[in-house]
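Enquirer: Got a sequence here, can you model it:
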Amino acid sequence: MSSIPALLRDRIAATPDAEAYRVPTDDGWESLSWREVGERVRGLALGLAALGAGPGRRVSILCSTRLEWILTDLAVLATGAATTTIYPSNTAAEAAFVITDSGSTIVVAENDEQVAKLRSVREELPGVTRVIVVDGSAGDDEWVVPLDSVTGEGDYDAMVDAITEDDLATLIYTSGTTGRPKGVELTHDNWLYAADAVRQLGLISPADLHFLWLPLSHSFGKLLEVVMIGIGVPTAIDGRLDKIADNLGVVRPTIMAAAPRIFEKIHNTVVASMRREGGAKLRIFEWARRTGIRVSRARQRGASLPLTTRAEYALADRLVFAKLRERFGGRVRYFISGAAPLNTDIAEFFDAAGLTILEGYGLTESSAGSFLNRPDAPRFGTVGPPLPGTEVRIADDGEILIGGRGVMRGYHGLPEETAAALEDGWLRTGDIGELDEAGRLRITDRKKELIKTSGGKYVAPTHLEGSIKAACPYVSHVFVHGDRRNYVTALVTLDMDVVAPWAAAESLPADAEALREHPRMREEIQKAVDQVNADQASYATVKKFAILAEDFTVETGELTASLKIRRKIVEERHGKTLDGFYDG
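Expert: You can find the predicted model right below:
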């Protein structure tokens, strides 16, 4: 197989009438077959070619997760051009940087709002010849054309046949938690390798139904796109975050991938609602959770369960866990988690409920998929063994090095940065980790994010952050601080969706500004901090914390699109509060 469009063509030939995608409509959901997808991609590809897309060119997509994103991506690739991905949450200046740095000549924008963003920086985009709008009006501006008008004629198959596996397929700009984004060059072969490696595991079949909400601008979402084409798995697509819970109950998928924040929020919502119920319901829930986690840990060890434990678990399942599974449609075989570390306590809770989360690991620079836990032998706290064909080494300083066909071609236009990241063909991940006796990778922290206190002790902030979030259902995000300081501190934000019902039941203030300083709220956070501190060395304990009135969000720039904290932005924005921890 030489390219993603060739992969799609083979899929259409093999199962033309099978369901490919399912999309929301005003009346419910409607499906497209692989044949119908092929027809739409063909027409759009020929239209894009007529507008100048082709070998050596780039087309940017500025759009949320929806069917048109995938159709446009496949059409761009079919012309021989490469897709440049832009998060719809990016500012006009950020979008302009990606467009100009990548050399994109066409931009596909989702709606009038995104078009307005581009118009505001039009003088900075001299190389852009056309903006194609998915939902919106072109107006009188010839620079903008509607997507449904993009058609053309020509030899589609000849275009596809001309693409080679080494051709550039995608430019994805790293989110830049610590610096300026870099364009990661991924070839057709990079994606085809990663997708085939997942296929070899036999975890997914055409009988599955995949629910996709992840940003397709992120490498994780893009990998899932290619995986499902290769295997022929139908995908229900809806990128609206506020619709995830409703969609799961209606679509009833068997597989869904998500960032850890989604699982944290589900966990915290369930725990908080049980705490509000109190009494017998809370006692039953806590008993069921303890029983389920005992069973989960036994499964991880490969230990057999006593008959009494099996009977207890069957009762816990009937009283608690079966109801939780029903919230997700009742058919989920497993979830997949990536993009950031998943807390072990939360992973074990979901596993206890029969909703196993397979945590994986990869970088944009390694085509997103490099490691994945297996359903038959998950070990929570690890990201599993490498995918078939991926090689791993641990450097002398603990840094994880990855080799294999999934590793990027390089950073766009940055030869020095490319040489620094790729050492003798090995990708330097910037993450610190270790391999267990079964070859499963455990990540301890990011090399650049390790805190070194003024006493010379190293502290892993993301471990502490995840543990505190798991210990208190009212917490949305935690930012642990202390580099070159004499002790560790933290900023905490509240998940008001979870906090508000609790606050109302406790007759506490309803707004975050008043609530954050309330002794009752601080007491709840302090209990979680104390619980986590009890398992830490003294130098790694959180000595002080502040509750912020506003949550970290993608829109405010404190989170990346994959919901990871942008540490430098948070430090700059809340520097006064952080400095205050160490005054006097």
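
Enquirer: alpha carbons only for contacts and neighbour counts from here, please
Expert: Will do.

Enquirer: I'd say D135 and Q114 touch.
Expert: No. Using Cα atoms under 8 Å, D135 is not in contact with Q114, being 10.1 Å away.

Enquirer: of those two, who's got more company?
Expert: Each of D135 and Q114 has its neighbours counted (other Cα atoms under 10 Å); Q114 has more, 22 against 15.

Enquirer: List the contacts of the more buried one.
Expert: Contacts here follow Cα atoms under 8 Å, 6 or more residues apart in numbering; on that basis Q114 touches 62, 88.

Enquirer: and it, how far is that from A92?
Expert: For Q114, the distance to A92 (Cα to Cα, to the nearest Å) stands at 9 Å.

Enquirer: ok, how many other residues are close to V250?
Expert: Residues near V250, counting by other Cα under 10 Å, number 13.

Enquirer: Repeat that for E434.
Expert: For E434, the neighbour count with other Cα under 10 Å is 17.

Enquirer: you'd agree it is in a strand?
Expert: Yes. Looking at E434 with DSSP: H, G, I helix; E, B strand; the rest coil, it is inside a strand.

Enquirer: That one contacts L401, correct?
Expert: No. E434 lies out of contact with L401 (Cα under 8 Å); the separation is 10.9 Å.

Enquirer: Find the residues that touch each one of those two.
Expert: Listed contacts common to E434 and L401 are I394; contacts here mean Cα under 8 Å, 6+ apart.

Enquirer: other SSEs contacting the longest helix anywhere in the chain?
Expert: Identified as the longest helix of the chain according to DSSP state H is helix 279-301. Contact here means 3 or more Cα pairs under 8 Å, 6 or more residues apart in numbering; DSSP states H and E; on that basis helix 279-301 packs against helix 260-277, helix 307-316, helix 344-352.

Enquirer: Second chain to compare with the first, below:
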Amino acid sequence: MSEMMDRFREEVYTVPQMFFNSARNFPERPALKFYEDDEWQVMTWAEFEQAVRLVGNGLLALGLEKGNCVALMAHTSHRWAWADMAIQAVGGITVCIYPSLTSKETIYIGNNAQPYLFITGDPATAERIYSIKNELKGLKAVICLEKGFEGNGEDLLSMDYVMELGRDYEAKNPDHFDKRYQELTGDDGCTVIYTSGTTGALKGVFYTQRELILGLEQSIRYCEMGGYPLTYEGVSLNVLPLSHVWERVDSYMGQLVSGGCMGFARSPQTLIEDLQVIKPTWLLLVPRLWSRVYTGIERTFCATEEGKKAFEWAIDVGLKSIDYYTDERGGLNLLPLHNLTWPEG
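Expert: Now for the predicted structure:
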């Protein structure tokens, strides 16, 4: 395997360690690309690390202990990444919850996982969780990720407030944060991922640091076998829920380990426009969203006669290639298709 795989095996045992390796090796390279304050913004790895340190120290200031669970109920965004990495870095366990769940389902998860803190993505969700706070055992505070949110400064807090707490805490305890993440091992808890509840009762799956790392190692191996190794020049477009293990490991963590850039779509509805801005080299989508991409590409290409000809040729070649490269067991090997070129004439 490549130098990436060798270094990965030797140096990476936890997700926070993976994150800080990339921040140290690629401080000035882009880490996050996202839309905020009415414009696209880019955050470097050094800036990403600083945000994680401030949030992490804020969590320490709020009394988070190693092994405590922190619920994270938010749509995919750069602030989700800040929160997740901060939780893990200080030894907490990120409990991923789909924002679409009802209050009844949320209470069930809350009393099952018993989070010390509950982080939400938007004010409406923050207020909803705050209204049922007394029904959630051991919950200290609700935190809202969205910029500009104003809490009460006691048990309904903004992320900005938590980061200010972190700034003060770090000044008084400069080594505590680093000590927390450096003491983590592969056997420590990493995350609990709950099912969406659409196919039955909600179930939580507990992952250790080692288990997520092993899943990522397998993804790295497949990427290399396929001729597309993960590198610091890679760019992902994150639009699927990070509450799902597939997006979490193969897209989000893939950039964490390689030092690449994570781009965040504004929403599934703006996917076609966001693709043109972020220009990803790595994209995971479910069939419904691939259909939206297909429709958008078809509409764009077929706007001209030349484009329509190119589009129809590509579809024809693609369908024939699938038939040709599908074996008797239904397996499909697309590696030989990498050398396809536009025909002469």
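
Enquirer: State the TM-score obtained for the two superposed chains.
Expert: TM-score for the superposed chains, counting by TM-score structural alignment, normalised by the length of structure 2: 0.80, backed by 307 aligned residues with a Cα RMSD of 2.9 Å.

Enquirer: coming back round to it: report the inter-axis angle for the longest helix of structure 1 versus helix 307-316.
Expert: Counting by axes from the mean of the first three to the mean of the last three Cα atoms, to 10 degrees, helix 279-301 of structure 1 lies at 130 degrees to helix 307-316.

Enquirer: What segments of the stretch 151-300 of structure 2 are helices?
Expert: For the stretch 151-300 of structure 2, helices defined by DSSP state H, counting those that start in this stretch occupy the ranges 159-172, 176-182, 209-225, 245-246, 254-258, 271-278, 287-301.

Enquirer: ditto for the stretch 1-150 of structure 2
Expert: Secondary structure of the stretch 1-150 of structure 2 (DSSP H, counting those that start in this stretch): helices located at 3-11, 15-25, 45-61, 78-89, 103-113, 123-131.

Enquirer: now for those, which one comes closest to V162 of structure 2?
Expert: Smallest distance to V162 of structure 2 across these (Cα to Cα): 4.9 Å, for helix 45-61.

Enquirer: Of the helices and strands packed on helix 279-301 of structure 1, flag the one that's most buried.
Expert: Using mean count of other Cα atoms under 10 Å, the stretch among these with the largest mean neighbour count is helix 344-352, at a mean of 22.

Enquirer: so how far is that one off the chain centroid?
Expert: Helix 344-352 of structure 1 has its C-alpha centroid displaced from the chain centroid by 19 Å (Cα atoms, centre = their mean, to the nearest Å).

Enquirer: how near is the equivalent of Q269 of structure 2 over in structure 1 to P24 of structure 1?
Expert: For Q269 of structure 2, the aligned position in structure 1 is occupied by D242, per TM-score structural alignment. Separation of D242 of structure 1 from P24 of structure 1 (Cα to Cα): 14 Å.

Enquirer: Between the two, which is the more surrounded one?
Expert: P24 (16 against 8).

Enquirer: Please verify my assumption that that one contacts T235.
Expert: No. With contacts counted by Cα under 8 Å, P24 of structure 1 stays clear of T235, the gap being 11.7 Å.

Enquirer: quick one on the thing from earlier: let me have the helices of the stretch 1-150 of structure 2 in CSV, extended by distance to K308 of structure 2.
Expert: Below are the helices of the stretch 1-150 of structure 2 laid out as CSV (distance: least, Cα to Cα, whole Å):
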stretch, distance to K308 of structure 2
helix 3-11, 41
helix 15-25, 43
helix 45-61, 41
helix 78-89, 37
helix 103-113, 48
helix 123-131, 45
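
Enquirer: of these, which approaches R210 of structure 2 most closely?
Expert: Among these, helix 15-25 comes nearest to R210 of structure 2, with 8.6 Å by Cα to Cα.

Enquirer: equivalent range in structure 1 for the closest one?
Expert: Helix 15-25 of structure 2 maps onto residues 4-14 of structure 1, going by TM-score structural alignment.

Enquirer: how far apart are the matching stretch and its match in structure 2?
Expert: Aligned to structure 2 and superposed, stretch 4-14 of structure 1 gives a mean residue distance of 1.3 Å (mean Cα distance after the TM-score superposition for structure 1).

Enquirer: what comes up buried for that stretch?
Expert: Buried positions in stretch 4-14 of structure 1, judged by neighbour count with 16 or more other Cα atoms under 10 Å: 4-9, 11-12.
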